[in-house]
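*Asks:* sequence and predicted structure, then a few things I'm wondering about:
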Amino acid sequence: MWNTASIDHKPLLAVTSGEPAGVGPELCVRLAARDWPMRPVVLGDADLIAARAAASGQKLRVREFAPDEPAQSGVLDVLHCPLVVAAQPGRLDPANAAYVLSLLDRAIAGCRSGEFAGMVTAPVHKGVINEAGVPFSGHTEYLAEQTGTARVVMMLIGGGLRVALATTHLPLSAVSAAITPAVLEDTLRILHRDLAARFGLAAPRILVAGLNPHAGEGGHMGREEIDVIVPVLERLRAEGMQLLGPLPADTMFVPHTLQQGDAVLAMYHDQGLPVLKYASFGGGVNVTLGLPIVRTSVDHGTALDLAGSGRADPGSLFAAVELAAQMARACSAHP
């Protein structure tokens, strides 16, 4: 349970403003225009965020967050974390990689202590963090490492779909070897558990994709279904899980099949996410399942070409804040 809330009794959500050269800071500015079920606190450099607000024509006041001050319309609460070097819209600088990671670390610490009910992340740029000499493959993997979580599951939500991934940021040539019986079983257990605990689905129904075209065509197009996927599904079905598959990925997303499930498990990143992003881009949400904390994120990148223009769409960030609040309430009701 959370041990900190604002004076208006709303639990707090940490919102990391992400890559300072990208659209994250100006998207966070837009949070001040709405009343939220939980109070968002933006983590970032207060001067940077104020400057992006001014540049985008947003009329608001940026103030240092204090839990004893009530939320106000037109006022953005910022937990100040200073930049390493000044940031220019659209111009990446590896010197600020440490700043970006410090936002994540502060949000994680606040969630684990109960200060925050959950965290929402604006986009970061993986390449510039790696250029700074820090191995970084994404938020999902970083959050798992920092919380000591052995396995997490990436799931995107939008357009009426929930799509989880058995593998995430891997080259396609490495996917087959990465889908082991242990990985697949752990992924399905985490997905099943969190659909129940964080989304209120008492008996989740999961559609499971095959890896190969036509789900292997009886072994003629690959044996991963026969050797790995089917045995795992049979074992978990025997425990009572409702699992349909392995299904050919090219027909899994037709309406008739989707009606039979509450979520889809795709075997790799570009098997499931193109469909979801086609259905919901700009309004989808990335969720990390399996963590001891609630974490949601936007479904898009840093959009360096839009940074500083004021034209970036805040729809995905707004959806991520709403979903984080819903998940946090569910976790509080069923710890």
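*Replies:* Yes, it's here. Treat the numbers as computed from the prediction; the structure is a model and nothing was measured. Residues are numbered from 1 along each chain as shown.
*Asks:* make it CA atoms for all contacts and neighbour counts henceforth
*Replies:* Fine.
*Asks:* wait, doesn't Ile190 sit right on Thr288?
*Replies:* No: here Ile190 lies out of contact with Thr288, judged by CA atoms under 8 Å, at a distance of 10.4 Å.
*Asks:* so for those two, which residue has more residues nearby?
*Replies:* Between Ile190 and Thr288, Thr288 has the larger neighbour count (other CA atoms under 10 Å), namely 22 against 18.
*Asks:* what's the helix or strand encompassing the more buried one in contact with?
*Replies:* Following DSSP states H and E, one finds Thr288 within strand 285-289. Applying CA atoms under 8 Å, 6 or more residues apart in numbering, the contact partners of strand 285-289 are 140, 152-158, 190-191, 194, 294-299, 316-317, 319-320, 323.
*Asks:* so which bits of it are buried?
*Replies:* For strand 285-289, the neighbour count (16 or more other CA atoms under 10 Å) marks 285-289 as buried.
*Asks:* another one to put next to it:
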Amino acid sequence: MRKPVIAVTMGDPAGIGPEIVLKAIAKKGIRQSAQFLLIGDSSVLTRAARILKCKNYSAKDIYLVDLADAGSRKFSFGKTDKVCARAALRYVKLAIEFAKAGLVDAIVTAPVSKESIRSVDKAFVGHTELLAREFGVDKFVMMMAAGNLRVSLVTRHMSLSRAVKSLNQKDIYETIVLTGRSLKRHFGIKEPRLAVCGLNPHCGEGGEIGIEEKRIIRPAVMRAKRSLKRLVGPLSAEAVFYDGYRGRYDALICMYHDQALIPFKMVARDRGVNITLGLPITRTSPDHGTAFDIAGKGVADSGSMEEAIFLAAQLSR
């Protein structure tokens, strides 16, 4: 069986991306899982390799696409930098070009700084939105996965007040259906067991402390049940996460970012993976950011990056 070809972007040169990429691809199991196109800057990787005391990051199963952007000038690990921001964005866009050309089976993205990239591209929201736009995808879903626990988000990176105001039946329905379809197609789960979280405490207590469950969420769930027989909800988020963690459900549908990410990260620790559902190609990433506070110190944990690569390889076969 042919190994999948995975494009791995280096992330923000000033963050922990170069370190966790090098740590991950140094692992024998990672190297055996796929062939790699590493997109980044050789001089930055060389700096990171010295910090990590890596002897060599090149091998027959790793091809470095060297874009000498940030490394051609001095920059400091741990600090936002416009040149680094442009470089990080360029790495991702090149990976997308490779994917469109059919040269890679999956993309794994190391962390970028949204703040930095917005200083050079005000339209940038995040990796997920950029990938969807470049691939011409209207409906996409951000899923987080760690072991038995998978969570899909109806709304993503926005204020809580805006998230509540923007909730609607259409988006909830499409998130449920796309999650179910992806679990069937990519994870091999014939009849996905999905649980939909309510928005309000105790699902609004019958309308006493919130009406979104009755007016918005429940109608979307009832519609989605036509194609997903093992779908339940809305259920109280405080109770359903434990069941998701224990494997009772294949995925949970969450209404807003922190409803999903706070409990998820407590469970996932350094093994969580971000997956973009709805793209014509597999895309994963670690579930953390650039960690500027520890960048360049050689102490960053590569566990989440390793899991992102393993999962990308698995989903691409």
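*Replies:* Thanks, I have the structure now. Here the structure is a predicted model, which means the values were calculated and not measured.
*Asks:* out of the contacts of strand 285-289 of the first structure, list just those in strands.
*Replies:* The strands, defined by DSSP state E, take in 153-158, 295-298 from the contacts of strand 285-289 of the first structure.
*Asks:* quick one: which of the residues you listed has the most company?
*Replies:* These, ranked by neighbours (other CA under 10 Å): first place Arg295, 31 neighbours.
*Asks:* map that residue across to the second structure for me.
*Replies:* Alignment note (TM-score structural alignment): Arg295 of the first structure maps to Arg283 of the second structure.
*Asks:* now do His169 of the first structure
*Replies:* Correspondence of His169 of the first structure to the second structure, assessed by TM-score structural alignment: His157.
*Asks:* could you find the closest non-adjacent residue to that match?
*Replies:* In space, and not counting its chain neighbours, His157 of the second structure is closest to His257: 6.6 Å by CA to CA, 6 or more residues apart in numbering.
*Asks:* now for the residue in the first structure that the one you found lines up against: which residues touch it?
*Replies:* Counting by TM-score structural alignment, His257 of the second structure corresponds to His269 in the first structure. The contact partners of His269 of the first structure, by CA under 8 Å, 6+ apart, come to 165, 167-169.
*Asks:* let me know the closest of those residues to Lys126 of the first structure.
*Replies:* His169 (11.1 Å; CA to CA).
*Asks:* give the burial count for that closest one, as a bare number.
*Replies:* 15.
*Asks:* how much space separates it from Ile108 of the first structure?
*Replies:* Using CA to CA, to the nearest Å, His169 of the first structure is found at 22 Å from Ile108 of the first structure.
*Asks:* repeat that for Val285 of the first structure.
*Replies:* 19 Å.
*Asks:* and His139 of the first structure, by the same measure?
*Replies:* His139 of the first structure is 12 Å from Ile108 of the first structure, where distance means CA to CA.
*Asks:* of the two, give the one with the bigger neighbour count.
*Replies:* Per other CA under 10 Å, whichever of His139 of the first structure and Ile108 has more neighbours is Ile108, with 24 against 20.
*Asks:* report the secondary structure state of the more buried one.
*Replies:* For Ile108 of the first structure, the assignment made with DSSP: H, G, I helix; E, B strand; the rest coil gives helix.
*Asks:* now do the strands in the first structure.
*Replies:* So, for the first structure - with DSSP E - the strands run 12-16, 39-44, 61-64, 75-80, 118-121, 153-158, 161-165, 205-209, 242-247, 263-266, 285-289, 295-298.
*Asks:* I'd like those strands as CSV, with distance to Gln88 of the first structure appended.
*Replies:* Formatted as CSV, those follow (distance: least, CA to CA, whole Å):
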stretch, distance to Gln88 of the first structure
strand 12-16, 18
strand 39-44, 15
strand 61-64, 19
strand 75-80, 18
strand 118-121, 20
strand 153-158, 30
strand 161-165, 35
strand 205-209, 43
strand 242-247, 47
strand 263-266, 38
strand 285-289, 27
strand 295-298, 22
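*Asks:* with respect to Val23 of the first structure, which of those strands lies nearest?
*Replies:* Val23 of the first structure lies closest, by CA to CA, to one member of the strands of the first structure: strand 295-298, at 11.3 Å.
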